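K.L.:
can't give you the sequence, but here's the structure:
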């Protein structure tokens, strides 16, 4: 049996975790990246084999650390969650991230963005979303065989992979989960949680008030029952006493008759 030794060149290849480029050029780009990435993580939190990452270097070709891209957001279906310094496709059962997002910023140039499009097309991305917050413009590409083709109508578009729906208004991009609820920021999520907790506390207080009112009604009903029982007992006692008086009167009349005394003559 012949053992094939790994070449020294291949053994010493390093795949950097950082390409030296900033994650974002401005606060709005960063906000959108985090907004999309975190909402997708929440959406797929209960599914073990959906991996979502932001600004993670993806190396599609083993042995070549020059071929790489770091999508603003990427989703890999069929891969487990967990830490990665980079997405090395040959260590991921050769599964290509199926979905990527890029957020256009003023620092972006057309040529690098076109190169990204060609890269994603060449290495198998199924859905590519490019959003420009400055112009509120969303472009979507979907794979058709070996090409990425632009989707004509983006408003109302539902991702085949993610199940989320996209809507672009005059002022913003909106993304909706399969159940129709919108993507929210973590500030909005915290506010919604606080509102839900407040409503739950108000409901708890209302329920407690209803319980107390019901208890008061029960106590009043018990008091009325006790009063009614006391009245019944007093009436029964009065009837018993009357019956006893009637019995004593009859006994007295009987003794007087036995003694020859006619009560009618008294």
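P.N.:
Here it is on my side, so go on. This structure is a prediction, so every number in the text was calculated from the model and none was measured.
K.L.:
Could you use CA atoms for every contact and neighbour count after this?
P.N.:
OK.
K.L.:
So which other helices or strands are in contact with the lengthiest helix in the chain?
P.N.:
In the chain, assigned by DSSP state H, the helix with the most residues is helix 186-258. Helices and strands touching helix 186-258, by 3 or more C-alpha pairs under 8 Å, 6 or more residues apart in numbering; DSSP states H and E: there are none.
K.L.:
Surely residue 167 is within a helix?
P.N.:
No: counting by DSSP: H, G, I helix; E, B strand; the rest coil, residue 167 is not part of a helix but strand.
K.L.:
any idea how far it is from residue 182?
P.N.:
Going from residue 167 to residue 182 by C-alpha to C-alpha, to the nearest Å gives 10 Å.
K.L.:
and for these two, which residues touch both?
P.N.:
Common neighbours of residue 167 and residue 182, using C-alpha atoms under 8 Å, 6 or more residues apart in numbering, are 174-175.
K.L.:
and here's the other structure:
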């Protein structure tokens, strides 16, 4: 990780963070000052000048909040959120497909009824009865 940090320092990164998610989780951070990385002395409560994210350490748990104040999700939570969104999208797709099929069936029935009415009207005309009089 030191080689990686050195690389980022060499090529001008403004900040560098290392996150240790295992309990007790913690983070280390560096920010550029006068051309070099300087370690962030207190990461708890630190807000990244570049990213706007905030680090909170409490009881061995690291929580990271985005610039909007919302909690960053863990990879497992992101997967579950994505899976839930996919399930919802699939449910909505199936519902829309069912509605489409119902609409097609209703249109088919309406067309059958219209054709039946046309046949009956034609038969009445053959019998000398005007179906439009009444």
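P.N.:
All right, it came through fine. What you are looking at is a predicted structure, and each value in this text was computed from that prediction instead of being measured.
K.L.:
Got a TM-score for the pair?
P.N.:
Overlay of the two chains. TM-score (TM-score structural alignment, normalised by the length of structure 2): 0.64; 124 aligned residues with a C-alpha RMSD of 4.0 Å.
K.L.:
Could you give the separation of stretch 51-60 of structure 2 from the chain centroid?
P.N.:
24 Å (C-alpha atoms, centre = their mean, to the nearest Å).
K.L.:
Tell me the helices and strands packed up against the longest strand along structure 1.
P.N.:
In structure 1, assigned by DSSP state E, the strand with the most residues is strand 137-144. Under the contact criterion of 3+ C-alpha pairs under 8 Å, 6+ apart, strand 137-144 of structure 1 touches strand 127-132, strand 147-150.
K.L.:
Read off where the shortest one ends up in structure 2.
P.N.:
If I follow you right, that is strand 147-150 of structure 1. Strand 147-150 of structure 1 corresponds to no residues in structure 2, going by TM-score structural alignment.
K.L.:
hmm, who's touching that strand?
P.N.:
Residues contacting strand 147-150 of structure 1 (C-alpha under 8 Å, 6+ apart): 121-122, 126-127, 139-143.
K.L.:
Quick one: buried ones out of these?
P.N.:
121, 126-127, 140-143 (16 or more other C-alpha atoms under 10 Å).
K.L.:
For residue 99 of structure 1, state which of those residues is nearest.
P.N.:
Nearest to residue 99 of structure 1 among those is residue 127, at 4.8 Å by C-alpha to C-alpha.
K.L.:
Go ahead and confirm that closest one touches residue 100.
P.N.:
Yes: at 6.5 Å, residue 127 of structure 1 counts as touching residue 100 under the criterion of C-alpha atoms under 8 Å.
K.L.:
aligned partner of residue 107 of structure 2 in structure 1?
P.N.:
Taking TM-score structural alignment, the alignment pairs residue 107 of structure 2 with residue 218 from structure 1.
K.L.:
which parts of the longest strand anywhere in structure 2 are buried?
P.N.:
As assigned by DSSP E, the longest strand anywhere in structure 2 is strand 26-33. If you call a residue buried by 16+ other C-alpha under 10 Å, then strand 26-33 of structure 2 has these buried ones: 26-27, 29-32.
K.L.:
Stretch 102-122 of structure 2 too?
P.N.:
Quick answer for stretch 102-122 of structure 2 (16+ other C-alpha under 10 Å): residue 121.
K.L.:
Give me the mean deviation of it from structure 1.
P.N.:
With mean C-alpha distance after the TM-score superposition for structure 1, stretch 102-122 of structure 2 departs from structure 1 by a mean of 1.2 Å once superposed.
K.L.:
I'd like the distance from that stretch to the chain centre, please.
P.N.:
Remark: stretch 102-122 of structure 2 is offset 43 Å from the chain centroid, using C-alpha atoms, centre = their mean.
K.L.:
swap in stretch 126-144 of structure 1?
P.N.:
When C-alpha coordinates are averaged (C-alpha atoms, centre = their mean), stretch 126-144 of structure 1 and its chain have centres 26 Å apart.
K.L.:
ok, now stretch 29-45 of structure 2?
P.N.:
33 Å.
K.L.:
ends of that stretch, how far apart?
P.N.:
Length of stretch 29-45 of structure 2, first residue to last, C-alpha to C-alpha: 12 Å.
K.L.:
Provide the count of other residues in contact range of residue 164 of structure 1.
P.N.:
By other C-alpha atoms under 10 Å, 21 other residues sit near residue 164 of structure 1.
K.L.:
residues touching it, list them.
P.N.:
So residue 164 of structure 1 contacts 158, 175-178 (C-alpha under 8 Å, 6+ apart).
K.L.:
Out of the residues you listed, the closest to residue 28 of structure 1 would be?
P.N.:
Checking the contacts of residue 164 of structure 1 against residue 28 of structure 1 by C-alpha to C-alpha gives residue 175 as the nearest, at 16.4 Å.
K.L.:
Now which residue in structure 2 aligns to that closest one?
P.N.:
In structure 2, residue 175 of structure 1 lands on residue 64 (TM-score structural alignment).
K.L.:
how many neighbours does that match have?
P.N.:
The burial count for residue 64 of structure 2: 21, using other C-alpha under 10 Å.
K.L.:
Look up how far residue 9 of structure 2 lies from the nearest residue to it once chain neighbours are set aside.
P.N.:
Spatially, and ignoring its direct neighbours in sequence, residue 64 of structure 2 is nearest to residue 55 (4.7 Å; C-alpha to C-alpha, 6 or more residues apart in numbering). Separation of residue 55 of structure 2 from residue 9 of structure 2 (C-alpha to C-alpha) stands at 21 Å.
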